[in-house]
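Colleague: Build the 3D model from these lines:
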Amino acid sequence: MYVWDPSENYILRDGSIESRLETLGASFGAELFEFNHKYMNQLGLSLPNVLYLDRTKSSYPFDFAMVEDVGNVDLPKYIQCHPESKKDVFEKLNEMLTKMHSHKIDKYGQLNKVAEILNQSSPLEEVILENSLQDLEYLSENVTSIRKNKDRLTEVLYSLYDAVPPRKEYGMIHGELGPDHVFVRQNGQPVLIDIEGVKFFDIEYEHSFMKFRFNDDYDYLRYENLDAHRMRFYKLHLHMSYTSGPLRVVQQGDFPDIEFMRDITKYNLKSTLSFLLE
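Modeller: Predicted coordinates:
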């Protein structure tokens, strides 16, 4: 069962996030889930079937959906139980991602909004730069090690941005694809979950994220011909984003698993600062 209760979305509580959603795209809500599910189904991607979806709030004060039970076994758990199937499962996942990433258009943004866009004056990498600078400003105000190195990190960020060549073609990405966002059916077929953030974007964004989320298993999903400059630029952006976002949640103080958020913050803070050693 999926539940979209705004009171439990700790990221959206921070008002400063709203402007970012207009450019990077939202990743929460039944409307997005419904649209993305239909769109992705038409491409033949493997998803849990939707049995019932209610956006009326007539029964509960939130939107919800009943979806197919695909076994509640995520990718790491499945591989732990079926190590002999690891290569086959990753090949199927890679095939699905290839289909997604190869589905391209000349605009970036949410699946349900790109058709309305007539002109995008700002290149995607410029939007990412602006968001990264916002993250850096916030972090410099709240993290001593970032404050001490703000100027150097700004220089590194601009250097990586300047190296990114122009592009006007974008593939479909999941947006936050880690091992925990892939479930596996009993027959070994991987299934994508948490699809609200699916959008058209640089596929290097997805690969930069997958590279540190899948660790050594990323080799099963590695692509040739990715733009190395974009990979580096997005890697720094993502580490700063995943430092500032969880830190904001930690500062709210009422997240159920606060230590988990602290661990995410610490890991990404360390990864952000590592760019100063290269």
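
Colleague: Please make it C-alpha for all contacts and neighbour counts, starting now.
Modeller: Fine.

Colleague: Quick test: name the residue nearest the centre of the chain.
Modeller: The chain has residue 176 as the residue nearest its centroid, 2.2 Å off, counting by Cα atoms, centre = their mean.

Colleague: where's that residue relative to residue 196, distance?
Modeller: According to Cα to Cα, to the nearest Å, residue 176 stands 10 Å off from residue 196.

Colleague: got the contact list for residue 154?
Modeller: With contact set as Cα atoms under 8 Å, 6 or more residues apart in numbering, residue 154 has these partners: 133, 136.

Colleague: so the residue nearest to the centre of the chain makes contact with residue 197?
Modeller: Yes: the criterion here is Cα atoms under 8 Å, and residue 176 meets it with residue 197 at 7.4 Å.

Colleague: To compare with the earlier structure, here is another sequence to fold:
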Amino acid sequence: MPPTRRQLTRDDLAPLARAATGRALTDVTRLRGGTRKGVYRLVLDAGTTVVAYVWSPDEDYWDAAPADPRDPFSAGSGVEVFTAAHDRLVTAGVRTPRLLHADTTGNAVVVEDMRGGSLEEALERDPAAGWAALQRLAGELATLHAQEGPAFGKVGLVGSGGTSSSPSAARRITEGALRHIEQAAVRDERIAGVRGELEATVRRLAAAVRPRERHTLIHGELGPDHVLLDDRGRPALIDIDSLMYFDAEWEHVFLRIRFRERYDVLRAPAGTLDEDRMRLYRLAMHLSLVAGPLRLIEGGFPDPVGMREIAEANLVRVLELVRR
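Modeller: A predicted model of the protein is given here:
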């Protein structure tokens, strides 16, 4: 049975609201958010709103083992990871909601509330405005990817002089893909039926990837739901916990999956991406989007139908790629 999880109440969040804003808290709404943290809109007595991110075991649907801080894909998240990512984006000139308060004791932060909705909603609600925001996002993405780091890993770790425990970014993706095959195979018989073929394909694609020393700043999970708009329609990146120095190909594989036909607006200039990496990372990403959602369902995620749909859509792509 999935674990019982407790959501925070107004009484729980009132001290955080007071510390962040000096105002009394009048109402709380839990927002759709990440799988590792709770996201709450706080309504203050002045009628204004802010947003709180709270990290706790009750908010983590992965129920993961303790994180390896040297692994850029580790489950590690929280105030320090978030603030390091926020500060790096601000330094780079990439818009993200302003950080108003960080509470290391309570493992929570309070940020600016952006009320323009998500880019995903805007593209459906008002295609013209959504398209303009998408074009602005392309500029933000170019600024983000112009930043480079001395090693690959989460920005807080690299910024403090640390390095990843894996020998290369491509090797880390290969290890993850093989692990995701194993995890998915015990949860879906279709993956189990082609497990050997999948593992051989991952190893073959990995063998074609040439070494690289360049490490690009990427968001890591940049879909249209991870972009909010301000009251002037300008985009800001959210769910920034995965911000890292890595291969730009990993970002573009995810962008292509999530933005579909609109990806052309965000496409990298011709010749800047390595096609061998793209082939490996494409299969690895789809495998991750099968294994991850299937695990989340077991952890009691509140939208199991949505997670099942994500897993199924990506499973179909995995089977298509392995049969080519």
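
Colleague: related to what we said a few turns ago, map the residue nearest to the centre of the first structure onto the second structure.
Modeller: Aligned counterpart of residue 176 of the first structure in the second structure: residue 221 (TM-score structural alignment).

Colleague: just checking, that match touches residue 242?
Modeller: Yes: the pair residue 221 of the second structure and residue 242 qualifies as a contact (Cα under 8 Å) at a distance of 7.2 Å.

Colleague: which residues touch the corresponding residue of the first structure for residue 94 of the second structure?
Modeller: Matched to the first structure by TM-score structural alignment, residue 94 of the second structure sits across from residue 45. Applying Cα under 8 Å, 6+ apart, we find residue 45 of the first structure in contact with residue 96.

Colleague: Kindly report the same for the one 4 residues further on.
Modeller: Residue 49 of the first structure makes contact with 67-68, according to Cα under 8 Å, 6+ apart.

Colleague: same deal with residue 117 of the second structure?
Modeller: 228-230.

Colleague: Tell me where the first structure has helices.
Modeller: 18-24, 30-42, 75-81, 86-102, 124-142, 144-148, 150-162, 203-213, 228-252, 258-273 (DSSP state H).

Colleague: Relative to residue 220 of the first structure, which of those is closest?
Modeller: helix 86-102 (6.1 Å; Cα to Cα).

Colleague: Only the buried residues of that closest one, if you could.
Modeller: Under the neighbour-count criterion of 16 or more other Cα atoms under 10 Å, helix 86-102 of the first structure has 86, 89-90, 93-94, 96-101 buried.

Colleague: what's the neighbour count on residue 169 of the second structure?
Modeller: The tally of other residues near residue 169 of the second structure (other Cα atoms under 10 Å) stands at 21.

Colleague: what residue of the first structure matches up with it?
Modeller: Checking TM-score structural alignment: residue 169 of the second structure goes with residue 124.

Colleague: try residue 309 of the second structure
Modeller: Checking TM-score structural alignment: residue 309 of the second structure goes with residue 263.

Colleague: same deal with residue 179 of the second structure?
Modeller: In the first structure, residue 179 of the second structure lands on residue 134 (TM-score structural alignment).

Colleague: do residue 277 of the second structure as well
Modeller: That one, residue 277 of the second structure, aligns with residue 230 by TM-score structural alignment.

Colleague: Please apply the same query to residue 134 of the second structure.
Modeller: Mapped onto the first structure by TM-score structural alignment, residue 134 of the second structure lines up with residue 90.

Colleague: Was I right to think its match contacts residue 222?
Modeller: No: using Cα under 8 Å, residue 90 of the first structure makes no contact with residue 222, being 10.9 Å away.

Colleague: Not counting its neighbours along the chain, what's nearest residue 140 of the first structure?
Modeller: Excluding its sequence neighbours, the residue lying closest to residue 140 of the first structure (Cα to Cα, 6 or more residues apart in numbering) is residue 147, at 4.0 Å.

Colleague: Map the one you found across to the second structure for me.
Modeller: So, by TM-score structural alignment, residue 147 of the first structure is matched to residue 192.

Colleague: what are the ranges of the strands in the stretch 1-150 of the second structure?
Modeller: 25-31, 38-44, 49-54, 99-103, 108-112, 148-149 (DSSP state E, counting those that start in this stretch).

Colleague: now what about the third one, what contacts it?
Modeller: The one in question is strand 49-54 of the second structure. With contacts defined as Cα under 8 Å, 6+ apart, strand 49-54 of the second structure is touched by 37-44, 78, 106-113.

Colleague: ok, now the last one?
Modeller: By Cα under 8 Å, 6+ apart, the surrounding residues in contact with strand 148-149 of the second structure are 158, 214-217, 245.

Colleague: Repeat that for the fifth one.
Modeller: Outside strand 108-112 of the second structure, the residues that touch it by Cα under 8 Å, 6+ apart are 16-17, 20, 50-55, 78-79, 97-103.

Colleague: if we go to 10 Å?
Modeller: Applying Cα atoms under 10 Å, 6 or more residues apart in numbering, the contact partners of strand 108-112 of the second structure are 13, 16-17, 19-21, 37-42, 49-56, 78-80, 82-83, 96-103.
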